[in-house]
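Asker: curious how this folds, go ahead:
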Amino acid sequence: MKLKLLVILSLSFPAQAEQIVIASDIWCPYICTDNSGYLVELTQQAFLTVGVSAKFETLPFQRALRLAQRNQIHAVLAVSPEHIEHFKLQTPNIALGQYSNDFYVHSSNDWHYSTLSDLNGKAVASILGYDYGDKINQYLKKSPFSYRASGETPLKTNINLLKKYRVDVLLGNRYVVAHTAKSFGDFEDIKFAGSEGVSTPLYVGFSHKDLQKNYQNRFAEGIENLKQSGQYQAILDKYHIEPW
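Answerer: Got it, this is the predicted structure:
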């Protein structure tokens, strides 16, 4: 009788699912609040297909990278090849999007970006920890006018600075800038002012935490499962993401 009861209880209360922790900052529509954003959904759904629950935490991007480097979290979303190399992360080399360097100004400003020299003397707002490619990274490092926002919503901070004429130029991804500005009712106060024209692939970067569980390969398997089921394209369509 006791054995029968134990069997019933084990069937009624399934074992707790294996869980990992992934993190990044808000970068909507890639990474949004309340476990939304197409990168968040792709990652979580991919892991679910292989029996892993992926818990997403919103953290400043630089902090998330440091935690991954120290093996205190399992993965960071939207990392570049340079991030992977610098922070000793792993990736199954599945690009889940692209990043481009796009420039915005106040709607009253007629400035337009053509070459790097156009930024001379301009107060440029960017985000701490983001990789903008060697040329722009070096420019921002040397420029006395550059401002690097941090925190959980750094882009919102930069848009507000541009809106209030505290900076001249905002550097970011056009889809993310447009989405964020529309969300906060600031889209009419800023305008697109050109692009560098170079795209960087974005990956999920995995730490060495619980290395024996091979999470990067299980993630790759999960992404393939989503593609086979049609769920991968459905998530991209939901966020109006074009193929890269």
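Asker: please count neighbours and contacts with C-alpha atoms only from this point.
Answerer: Fine.
Asker: where do the strands sit along the protein?
Answerer: 18-24, 52-58, 75-79, 98-106, 124-127, 147-149, 169-172, 190-201, 203-206 (DSSP state E).
Asker: now these as TSV including mean neighbour count and distance to residue 239?
Answerer: Formatted as TSV, the strands of the chain follow (neighbours: other C-alpha atoms under 10 Å; distance: least, C-alpha to C-alpha, whole Å):
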stretch	mean neighbour count	distance to residue 239
strand 18-24	19	18
strand 52-58	19	18
strand 75-79	27	16
strand 98-106	22	15
strand 124-127	25	23
strand 147-149	17	26
strand 169-172	25	19
strand 190-201	17	18
strand 203-206	26	18
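Asker: how about this one, so we can line them up?
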Amino acid sequence: MSPHKSLYPFVFLLSVHSAMVHSDTVQEVTLLADEWCPYTCLPDKDKPGILVEVGEMIFANSQTEFNFQLINWSRAVNNVRAGKSQGLLGAYIGDAPDFIFHSHPILFSQMCFYTKPSDSWTFTGFESLTKRVISVINGYSYGDKFDQYMVKHPSNIINITGDKLLERELLMLQTKRINTILEDKFVFGKKAEEFGLVSKGCLAREGVYMAFSPANEALSTELAGWVDQELEKLKSNGKIELILKKYLD
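Answerer: Model prediction:
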């Protein structure tokens, strides 16, 4: 994230107790994301998002207060880069390669191409994109190879900004301003089915991470190390798998 919209004035406060990350360096962590459900969702007590629940568990053995805020993705990246917040939640490495990442992804995201069923095109590699007009979300990384493709072929790309992005992409497809939507299969799959669209192939999977600010390297390195430590526990005890089943089954 992987895949990201205008300011959403919502903050999740996930207060936790017992051993701290390091009380002398951090007592509060604020991670920014945009609405990218089921990874990061609008406020919902039961289903705030896969990554929100994982984040809560990661900091559950600390006295660090975990704050999660939904804002426009480009703004989120800029704020974290400037040190105004500690990190991003739901980032691909390509979203901010200068940030500090933990060693192993929380999970994997896969971006897929969606078209109308009457469209005979199928993605068979980047050479097959010649006649495609593809909608993407402004500021998102789609993995290194597609990011490079966007730079080299801007006439094939329509960047979407603002609110209600998925709805706007669907409207653009219906009005033939684009002929292809590129979106994460878990974010868009059900809506694609609802509107009668079909997947015509996918990019390689990309790891999804918390990404910490380069403005405070010492703190960010400490936080990344804490995430690695706690993430290993959550994977080994099966808790992440349970969260995934809650959202994806």
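Asker: give me the TM-score for this pair.
Answerer: TM-score of the superposed chains, computed with TM-score structural alignment, normalised by the length of the first structure, equals 0.78; 219 aligned residues with a C-alpha RMSD of 2.7 Å.
Asker: so what corresponds to residue 206 of the first structure in the second structure?
Answerer: The pairwise alignment with the second structure assigns residue 206 of the first structure to residue 212, based on TM-score structural alignment.
Asker: so how far is residue 93 of the second structure from its match?
Answerer: The gap separating residue 212 of the second structure from residue 93 of the second structure is 11 Å, by C-alpha to C-alpha, to the nearest Å.
Asker: redo the strands of the first structure as CSV? Include distance to residue 138 of the first structure.
Answerer: Formatted as CSV, the strands of the first structure follow (distance: least, C-alpha to C-alpha, whole Å):
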stretch, distance to residue 138 of the first structure
strand 18-24, 24
strand 52-58, 28
strand 75-79, 19
strand 98-106, 14
strand 124-127, 13
strand 147-149, 13
strand 169-172, 14
strand 190-201, 15
strand 203-206, 23
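Asker: between these, which one is nearest to residue 183 of the first structure?
Answerer: With distances scored as C-alpha to C-alpha, the stretch of the strands of the first structure nearest to residue 183 of the first structure is strand 190-201 (13.2 Å).
Asker: and that closest one, what does it pack against?
Answerer: Contacts defined by 3 or more C-alpha pairs under 8 Å, 6 or more residues apart in numbering; DSSP states H and E place strand 190-201 of the first structure against strand 98-106.
Asker: mind naming the longest helix for the second structure?
Answerer: helix 217-236 (DSSP state H).
Asker: run through who's touching it.
Answerer: Contacts to helix 217-236 of the second structure, defined as C-alpha atoms under 8 Å, 6 or more residues apart in numbering, come from residues 21, 25-26, 57-59, 86, 100-104, 106, 210-214, 240-241.
Asker: restricted to helices, list those residues.
Answerer: Using DSSP H, 57, 58, 240, 241 are the members of the contacts of helix 217-236 of the second structure that sit in helices.
Asker: any idea how far residue 37 of the first structure is from the residue positioned nearest the centre of the first structure?
Answerer: In the first structure, the C-alpha nearest the mean C-alpha coordinate belongs to residue 78, at 3.6 Å (C-alpha atoms, centre = their mean). Residue 78 of the first structure is 12 Å from residue 37 of the first structure, where distance means C-alpha to C-alpha.
Asker: same thing with residue 96 of the first structure?
Answerer: Noted for residue 96 of the first structure: a distance of 12 Å to residue 37 of the first structure, by C-alpha to C-alpha.
Asker: kindly report the same for residue 90 of the first structure.
Answerer: Relative to residue 37 of the first structure, and taking C-alpha to C-alpha, residue 90 of the first structure is found at 22 Å.
Asker: cool, and residue 69 of the first structure?
Answerer: For residue 69 of the first structure relative to residue 37 of the first structure (C-alpha to C-alpha), the value is 24 Å.
Asker: hang on, the earlier thing: what residue in the second structure is paired with the residue nearest to the centre of the first structure?
Answerer: When the second structure is aligned by TM-score structural alignment, the residue opposite residue 78 of the first structure is residue 90.
Asker: so that match touches residue 208, yeah?
Answerer: Yes: contact status for residue 90 of the second structure versus residue 208: in contact at 5.4 Å, counting by C-alpha atoms under 8 Å.
Asker: shared neighbours of residue 212 and residue 93 of the second structure, anything?
Answerer: Residues touching both residue 212 of the second structure and residue 93 (C-alpha under 8 Å, 6+ apart) are residue 101.
Asker: sorry, back to before: residues in contact with the residue nearest to the centre of the first structure?
Answerer: Counting by C-alpha under 8 Å, 6+ apart, residue 78 of the first structure has contacts 24, 39, 96, 202, 203, 204, 205.
Asker: and those residues as CSV, adding distance to residue 149 of the first structure?
Answerer: Below are those laid out as CSV (distance: C-alpha to C-alpha, whole Å):
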residue, distance to residue 149 of the first structure
24, 15
39, 22
96, 25
202, 21
203, 22
204, 22
205, 22
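Asker: out of those residues, flag the one nearest to residue 145 of the first structure.
Answerer: Closest to residue 145 of the first structure, out of all of these and judged by C-alpha to C-alpha, is residue 24, at 26.7 Å.
Asker: I'd like the distance between the residue in the second structure that the closest one lines up against and residue 49 of the second structure.
Answerer: Here residue 24 of the first structure is matched to residue 33 in the second structure, going by TM-score structural alignment. Note on residue 33 of the second structure: its distance to residue 49 of the second structure, by C-alpha to C-alpha, is 11 Å.
Asker: many thanks, I have nothing further to ask.
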